[in-house]
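*Asks:* Here is my input, please return the structure:
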Amino acid sequence: MQTAEISRRYIDFFAERGHTVVPSASLVSDDPTLLFTVAGMVPFVPYLTGVVPAPYPRAVDVQKCIRTNDIEEVGKTARHGTFFQMLGNWSFGDYFKEGAITYAWDLLTRSEADGGLGFAERDLWVTVYETDDEAAALWKRIAGLPDERIQRMGKADNYWHTGQPGPGGPCSEIYVDRGPQYGRDGGPIVDDNRFTEIWNLVFMQELITEVRSKEDFRVVGPLPQKNIDTGMGLERVAFLKQGLDNMYETDQVRPVLDRASELSGRRYGADHDDDVRMRIIADHVRSSLMLMSDGVRPSNEGRGYILRRLLRRSIRSMRLLGVDGPSFAELFAASRDAMQSGYPEVATEFPRLSQIAIAEEETFLNTLSAGTTILDLAVAKTKQAGSPQLAGDTAFLLHDTYGFPIDLTLEMAEEAGLEVDRPAFDSLMSDQRARAKADAKSKKQTLADLSAYSPFRSLGETVFTGYTDLVTDSSVLGILVDGHAVPAAVAGQTAEIILGATSLYAESGGQMPDKGRIVGDGFVLDVLDVQKPVPGLISHTVKVVSGEVGVGVPARSEVDADYRRGATQAHSGTHLVHAALRQVLGPDAHQAGSLNRAGYLRLDFGWNKALSGDTRSEIEEIANNAIRDNLEVVTREMPLDEAKALGAMALFGEKYGDVVRVVDIGGPWSRELCAGTHVSTSAEVGMINLIGESSVGATSRRVESLVGIEAFRQFAAERALVNELTSNLKTRPDQLVDRVGELVANLKAAEKKIQAYEAKALSERVPTLADRAGRVGAYLLVAEHVGTLASGDELRSLATAVRGRLGDAASVVALTAEVSGRPVAIVATSPAARDAGANAGALAKQMASTLGGGGGGKPDLAQGGGSDLGAIPAALDAVRVELGR
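*Replies:* Here you go, the predicted model:
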């Protein structure tokens, strides 16, 4: 049974039983404490906690998930994968334990001919929470399971939560006995390899907090209603129904594994280590493809870092299979073909996704090359010092700074006959993780407990009136101070204010929040921030300027009209620039992020090379022509599918509901899904002035622009500068470029003449310095201070010229000079002097130490410097003393 067929049967079974079919949420979680959607329940947490009323009593879905906490186990076990799909059926205050158990047993044991999954009843075992007598009794009554096939376990195994404060509850897990060839008999409590978990029925009934571990947390109390959250691992069911030993050989994963085998020439099944590497590649390539399809891009932090790690582990595994060159083009194509039946977007967006992957591969292959060079030098120095062990801090530097995998460092060090100080490396890694964990924990603690918003959200959604009104009368529904509800806030306090309706825009879609204030009878509040902490609720962070504000009192939200005008100009300007980019560069130049505030816009887009000056000018001109043409801006609300059928662009990483807002500028010329505020006609944008274009990654560029009055002010400032230059240079504006070019050419010619004069003056000093050579021990020594020079290079040239003047003698030339107010020393030695024991590097280091600095170099030529000009005579004497020993 193919993976897609299992998914279809699951959805159909529950849809026929009154469950609303819900599409998968993005892998990028809305939960600020999570990087990714790590479990099927994550998108439903607001409904499970009761913070947001559920729009349906029961639901069914197939949720995409990413989990990397067990990444080191990928490829080694039958069921560990970083990307997985969770089949779930949900009840929000509807059915509970009896219904969940009845549905699960029916679907699992119903014959394939009747639309079920066809598992044999004799092969199914279950576990329940150690004190859950009710669940155990239901399994006996509904499924007829004997006591020995109902096993009880503690919190570590049979209590479910996300690892964060929120909903939780006891659970009942269903296992399949794979047979004696996979391990010992006795059920999952004895061997969870032979007995493989496929489905977890979670009885969500409690709100937990202070989560310290899987087993250590505090139960706050019961949830407002009892809910059902189930999760059945699609990949696990697939490998069981396809008669396989592991998830890596299923129909959605095996094609990548096979392609890795073909590219490497290694046969899958011939060598355990190679098999693990091919499984890692198959898993990580699929996970990376799915992450990128949801808008994640490789970077050095957050989600992007996880993606980068997956990609680099894939490259590393290919290298260990003997493939040193690029392979992503073929590996990702194989994953696309395997996944597109379930996720059509990976095919339609594949040109963009593959471009990102291939660019990251190219970058890391270069990193591996650079890291190898650094490692080779470290190995050479370690051997030279006679040590059998490469320092742990060197391995950490390679890993942390250059992205060089530790296992590659271990392998290459072993090839050179060295070990790596692994305890030191692990200690440094542990310190880094502790710092990161502490930082993440501190950030999480600053977030309000979302349950605090539940009473306000239960009153309905906050009405946003700001599309049409800048002033709105409403009332204060709630006040939060330090995350806790309070009856009032007084002058000087910072608080969160929840209104029934507001004209103030909450930050979203790249548009920064409105500025403004909230006023009422006897109080004035300055608005510091406006956010949506939970779906449908708008919260205003305010500073109480005067008076006292209380719950239930009338309040008026007032938007700063000048700021809003600038913000709408910037947001509409972003749409214009985006349309112009796509017109000039093509559809691959897709927006990947933006920031809009009054007078300024920033837009990131997919592209892999810098824009020429002519291209930037063309984009700017197209955007400003659209402003000149005074295109009509129309906003409409419609179903998402209808909007996409009209060609409205959805931006990657953004999340949309069933009904979306479509913003047209000039009809289809620019048509995007957008909840931001916009001008009425394009002429109101005023002006676009592109001020910058830069790289933000291997496959992303960024343009920045001033908008409206800020764009005009920039042009006015540049005009004033041009006027000043033309006045000073006594030329016309149209001749300014030629005049400046002429001055630059004259300056370069003058500098060249000066350099020639200085070089001649230096060469004329060579004979005099050589004539001052004196015998010190076995050496002919020139030790002189030559005064002030323009650069250390001039001093170096002078020293080597004097050394040449002295011929074949055993000569040492030690010169000092003042360069930019600091002492510099150069030592040059002849071959005969080096044969006699003189070492320029050692002498320069000694001089630099006397000068209060550092230095060194090769035995024939070395340089040093310091900060103490008064120590120059002592530094020259140090050379005389050393050579006279």
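
*Asks:* alpha carbons only for contacts and neighbour counts from here, please
*Replies:* OK.

*Asks:* looking at this, Val530 is in a strand?
*Replies:* Yes. Val530: assigned to a strand according to DSSP: H, G, I helix; E, B strand; the rest coil.

*Asks:* what's the neighbour count on it?
*Replies:* A total of 22 residues lie near Val530 under the criterion other Cα atoms under 10 Å.

*Asks:* do the one 10 residues further on as well
*Replies:* Using other Cα under 10 Å, His540 has 28 other residues around it.

*Asks:* My read is that it contacts Asp526, right?
*Replies:* No. His540 lies out of contact with Asp526 (Cα atoms under 8 Å); the separation is 9.6 Å.

*Asks:* show me where the stretch 601-750 of the chain has strands.
*Replies:* 633-639, 659-665, 670-673, 688-697, 700-707 (DSSP state E, counting those that start in this stretch).

*Asks:* Ok, the stretch 251-400 of the chain next?
*Replies:* Going by DSSP E, counting those that start in this stretch, the stretch 251-400 of the chain shows strands at 389-390.

*Asks:* swap in the stretch 401-550 of the chain?
*Replies:* So, for the stretch 401-550 of the chain - with DSSP E, counting those that start in this stretch - the strands run 419-420, 463-464, 471-481, 484-486, 488-490, 494-499, 501-502, 516-520, 523-531, 539-550.

*Asks:* For the comparison step, fold the sequence that follows:
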Amino acid sequence: MQTHEIRRRFLDHFVKAGHTEVPSASLILDDPNLLFVNAGMVPFVPFFLGQQTPSYSRATSVQKCVRTLDIEEVGITTRHNTFFQMAGNFSFGDYFKKEAISHAWQLLTGSVEDGGYGIDPTRLWATVYLDDDEAFSIWRDEVGVPEERIQRRGMKDNYWSMGIPGPCGPCSEIFYDRGAEYGVEGGPEADEDRYIEIWNLVFMQNERGEGTNKGDYPILGPLPKKNIDTGMGVERVAFLLQGVENVYETDLLRPVIDKAAELTGSVYGTDHTSDVRFRVIADHARTAAMLIADGVNPGNYGRGYVLRRLLRRIVRSAKLLGSEQPTMREFMIVVRDTMAPSYPVLETDFTRIENVAVGEETAFLKTLASGSALFENAAETVKSSGKSVIAGDQAFALHDTYGFPIDLTLEMASEAGLTVDEDGFRTLMAEQRKRAKDDAQARKHAHADLTVYKELLDRGATEFTGFDELVSEAHVLALIVDGVRVPVAKAGQDVEVILDRSPLYAESGGQIADIGSLTAPGLEAKVNDVQKIAKKVWTHKVTVQKGEITEGDVVLAHVDAEWRKGATQGHSGTHMVHAALRQVLGPNAVQAGSLNKPGYLRFDFSWQGALSDSQKQDIEALTNEAVASNYAVNTFVTDLDKAKAMGAMALFGENYGDEVRVVEIGGPFSMELCGGTHVGSSAQIGQVTLLGEQSVGSGIRRVEAYVGLDSYRYLAKERALLAGLSSSLKVPSEEVPARVEALVERLKVAEKELEQTKAKAVLAAAGEYVAKAKRIGSVLVIAEPAPAGVGGNDLRSLVTDIKGRLGSEPAVVALLGDVDGKVPFVVASSKAAQGLGVKAGELVASFGPKIGGRGGGKPDMAQGSGSDSAGIPAALDAIRDRVGELAGGS
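*Replies:* Reported below is the predicted structural model:
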């Protein structure tokens, strides 16, 4: 049975049982505790907590999930994936244990002809929480599972929570017995490789508090209602029903493995190490594609860093399997072809997904090339010192600073006849992970408490009147101060005001909130901000300036007209720039975030590489031509499928309802799904001036622009600046660029001449230093302070010149500078001195601590820097003493 059919049968089964089918939420939710949605119940948490009332009492979904706690363990075990699909059925105070167990059993054991999975019931085991006699009895007496196939387990295994304060409860798990060839008898308690968990029924009835691990947290009390949260692992059921050995060999993942075998020349199933690499490619390629589809881009922090790690592990694994060419495009194509039947976005948005993934691969291949060079330097230093082990901190620096994978370091070390201090590396990695884990734990807190808004959310959405008017009469439904409902707020107080209707726009879709006021007889209050609660209720952040406001009052809600005018210019301008940008760059340039406010817009888009000057000029020109054309701006509401069929742009990473609002500017010029406020015609936007374009992350560029009067003011300043330069340079304004270019060129020539003069002066001092040479044992030693202000390349050149003047004799030259509080140093050792055991790289250790510094290098030359210039005399003495110890003499 194919995976797509397994999904469909699950949803059909529960829809027939009266459940509402709910589409999967995005992998990215507005939750500070979660990088990604990691369980099927996450989108329903407010319902379980009683903070919101759902429009249905029972639901079913197949939720996209990503768990990244142990990325480096992927493929080593064959039961876990970073991306997985959790099929779930949920009851919000409707049915409970008996019905939940019955629904699961009927689907698992029901015949294929009747829509079930046809699993042999004698292969199924159940577990229940220690004292859950009710669930035990249901399994034994109602379902008919023999008592010996029902096991009681403790809090760690059979009590479920999100890992943070929130809803929780005892659970009952269903396991499938794969047979004696896969392990020992005795049920899940004995062997979870033989007995595979396929379904978890959580009896969500309590709320938990803070805790340190899965089995250590207090139960705060019961939830408002007893709920059901169940999850069936789609991938696990697939591998059992398809008769393969593990989740990586199912119909959705095995094709990626086969493609990897084709591209690398390696064979899956020959050895464990190679098999792990194949599984990493299959797992990570799918996860990466799904993350990119939901709007994640590679980066150095948070979600972006996770995606970057996944993509780089794919590249690394393919390379270790023998690939000599880029492979990412081929892997993404296979993921698209296998997953698109369930997730059409992988096909409709494939070009962008492919570009992001391939762009990261290209960048990382360059990193691997530079990392290889760094490794070779490290290996040469180890060999020249007569050692055979690359230090753990060097391997860690390659991994952490330069992104060079440890397994490649190990492989290259082996080829060079060296080993790596793996224990030292693992220790440093463990310390880094602990820091990351502690940081993540510090950022976690309880699920956002919306309890104070529950009554308001249940009442229904705020009516937004701002598309048609700037002043609306409204009723005050609630006043909230510091999270608590209050009956009245007086002058001087800051308060959240909930109205039944409002013309003020609540921040969303890149458009910042309106400002304005609330007035009534005797009342004046300033609206500073407007935000959405659970995407449906507007909360107005208000400062009461005069009088008082009371729950139940009738007020007039005013939008600041000038603010709104500027905001509509900025938002409509964003649509125009987006349309122009796609005309110039093509359909692959897709919005990846925006911010617009009065007079200003910021627009991020997916693209590899900087835009040329001509491209930026074309984008600005097309935008302003469209503005000048005075296109009509039309808005209308339709269903999502019709909007897409018309060509309306739906932005990735956004969740849309069944009905959407379309903003059309100039017919085909721009058509996007958008809930923001806009101008009446394009000419009202005014002049659009691009300020610049820059990178804000891997594969993401950003343009900024002024619109309307702000654009005029910016250009007026630029004109005044140009006029000032024209006057100062005494040339017409059109000749200013050429004159400035000429002046810059003259300045470069003068700076170069100055540097040459400085270098000559430095080298002229070489003869003076040679005269200061002292023989220590059989070695000529020059250990002196460097000329004032000399560091960097100049200092290296001076030391090299001095060493050359000393001829073939055993000689050491060490100069320590004092530049802006830093102590740059260079040490050189002649070939003859090296033969006596005096090596530059090792001398650094003798004096570095004296100046609070460190450095390194090869036997012939080493350099570095310190921070304590007061230690220079002692450092010079330490050099002389160490040479004496190595070469004899004093």
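
*Asks:* Send over the TM-score of the superposed chains.
*Replies:* Once superposed, the chains reach a TM-score of 0.87 (TM-score structural alignment, normalised by the length of structure 1), with 883 aligned residues with a Cα RMSD of 4.3 Å.

*Asks:* Point out the most buried one among the strands of the stretch 401-550 of structure 1.
*Replies:* Most buried of the strands of the stretch 401-550 of structure 1, by mean neighbour count (mean count of other Cα atoms under 10 Å): strand 501-502, with a mean of 26.

*Asks:* how close does that strand sit to structure 2?
*Replies:* Strand 501-502 of structure 1 differs from its equivalent in structure 2 by a mean of 2.9 Å after superposition (mean Cα distance after the TM-score superposition for structure 1).

*Asks:* what about that strand, distance to the chain center?
*Replies:* The chain centroid and the centroid of strand 501-502 of structure 1 are separated by 34 Å, computed with Cα atoms, centre = their mean, to the nearest Å.

*Asks:* Does anything pack onto that strand? Which helices or strands?
*Replies:* Strand 501-502 of structure 1 sits against strand 463-464, strand 471-481, with contacts defined as 3 or more Cα pairs under 8 Å, 6 or more residues apart in numbering; DSSP states H and E.

*Asks:* center of structure 1 - which residue?
*Replies:* Geometric centre of structure 1, nearest residue: Gly304, 2.5 Å, by Cα atoms, centre = their mean.

*Asks:* residue in structure 2 matching that one?
*Replies:* Under the alignment (TM-score structural alignment), Gly304 of structure 1 pairs with Gly304 in structure 2.

*Asks:* And its match, how close does it get to Thr270 of structure 2?
*Replies:* Distance of Gly304 of structure 2 to Thr270 of structure 2, computed by Cα to Cα, to the nearest Å: 34 Å.

*Asks:* swap in Thr60 of structure 2?
*Replies:* 41 Å.

*Asks:* tell me the helices in the stretch 151-300 of structure 2, going along the chain?
*Replies:* Ranges of helices within the stretch 151-300 of structure 2 are 155-158, 234-241, 254-264, 272-293, based on DSSP state H, counting those that start in this stretch.

*Asks:* In structure 1, which residues correspond to the last one?
*Replies:* Pointing back at helix 272-293 of structure 2 there. Against structure 1, helix 272-293 of structure 2 falls on residues 272-293 (TM-score structural alignment).

*Asks:* Which positions in the matching stretch come out as buried?
*Replies:* Residues 274-293 are the ones in stretch 272-293 of structure 1 that count as buried (16 or more other Cα atoms under 10 Å).

*Asks:* Mean per-residue distance, that stretch versus structure 2.
*Replies:* Looks like 1.6 Å for stretch 272-293 of structure 1 (mean Cα distance after the TM-score superposition for structure 1).

*Asks:* from the chain's centre, how far out does that stretch sit?
*Replies:* Counting by Cα atoms, centre = their mean, stretch 272-293 of structure 1 is centred 19 Å from the centre of its parent chain.

*Asks:* ditto for stretch 251-260 of structure 2
*Replies:* How far stretch 251-260 of structure 2 lies from its chain's middle: 26 Å, per Cα atoms, centre = their mean.

*Asks:* Can you get me a residue count around the residue nearest to Leu611 of structure 1 when sequence neighbours are not counted?
*Replies:* Distances taken as Cα to Cα, 6 or more residues apart in numbering place Glu693 nearest to Leu611 of structure 1, at 7.4 Å, with adjacent residues excluded. Neighbours of Glu693 of structure 1 under the rule other Cα under 10 Å: 19.

*Asks:* show me the contacts for Leu48 of structure 1.
*Replies:* Contacts for Leu48 of structure 1 (Cα atoms under 8 Å, 6 or more residues apart in numbering) come out as Phe92, Pro167, Met204, Leu223, Asn227.

*Asks:* correction: Phe350 of structure 2
*Replies:* By Cα under 8 Å, 6+ apart, the contact set of Phe350 of structure 2 is Arg336.

*Asks:* Need the counterpart of it in structure 1.
*Replies:* Match for Phe350 of structure 2 (TM-score structural alignment): Phe350.

*Asks:* how far away is that match from Met339 of structure 1?
*Replies:* As judged by Cα to Cα, Phe350 of structure 1 and Met339 of structure 1 stand 11 Å apart.

*Asks:* quick revisit: if I look at the residue nearest to the residue nearest to the centre of structure 1 when sequence neighbours are not counted, how far off is Arg702 of structure 1?
*Replies:* Leaving aside its sequence neighbours, Gly304 of structure 1 sits nearest to Pro298 (Cα to Cα, 6+ apart; 4.3 Å). Using Cα to Cα, one obtains 15 Å as the distance from Pro298 of structure 1 to Arg702 of structure 1.

*Asks:* what about Ala643 of structure 1, how many neighbours?
*Replies:* When counting by other Cα under 10 Å, one arrives at 21 neighbours for Ala643 of structure 1.

*Asks:* I'd say it and Asp664 touch.
*Replies:* No. The pair Ala643 of structure 1 and Asp664 fails to qualify as a contact (Cα under 8 Å) at a distance of 11.0 Å.

*Asks:* hey, what's in contact with both of these two?
*Replies:* By Cα under 8 Å, 6+ apart, no residue touches both Ala643 of structure 1 and Asp664.

*Asks:* neighbours around Gly179 of structure 2, how many?
*Replies:* Quick note: Gly179 of structure 2 (other Cα under 10 Å) scores 12 neighbours.

*Asks:* got the buried residues for stretch 613-620 of structure 1?
*Replies:* Those would be Arg616, Glu618, Ile619, Glu620, for stretch 613-620 of structure 1 by 16+ other Cα under 10 Å.

*Asks:* For Val559 of structure 2, which non-adjacent residue is closest in space?
*Replies:* Gly516 (4.4 Å).

*Asks:* quick one: which of Pro298 and Arg702 of structure 1 has more around it?
*Replies:* Just comparing Pro298 of structure 1 and Arg702: by other Cα under 10 Å the higher neighbour count belongs to Pro298, 24 against 21.
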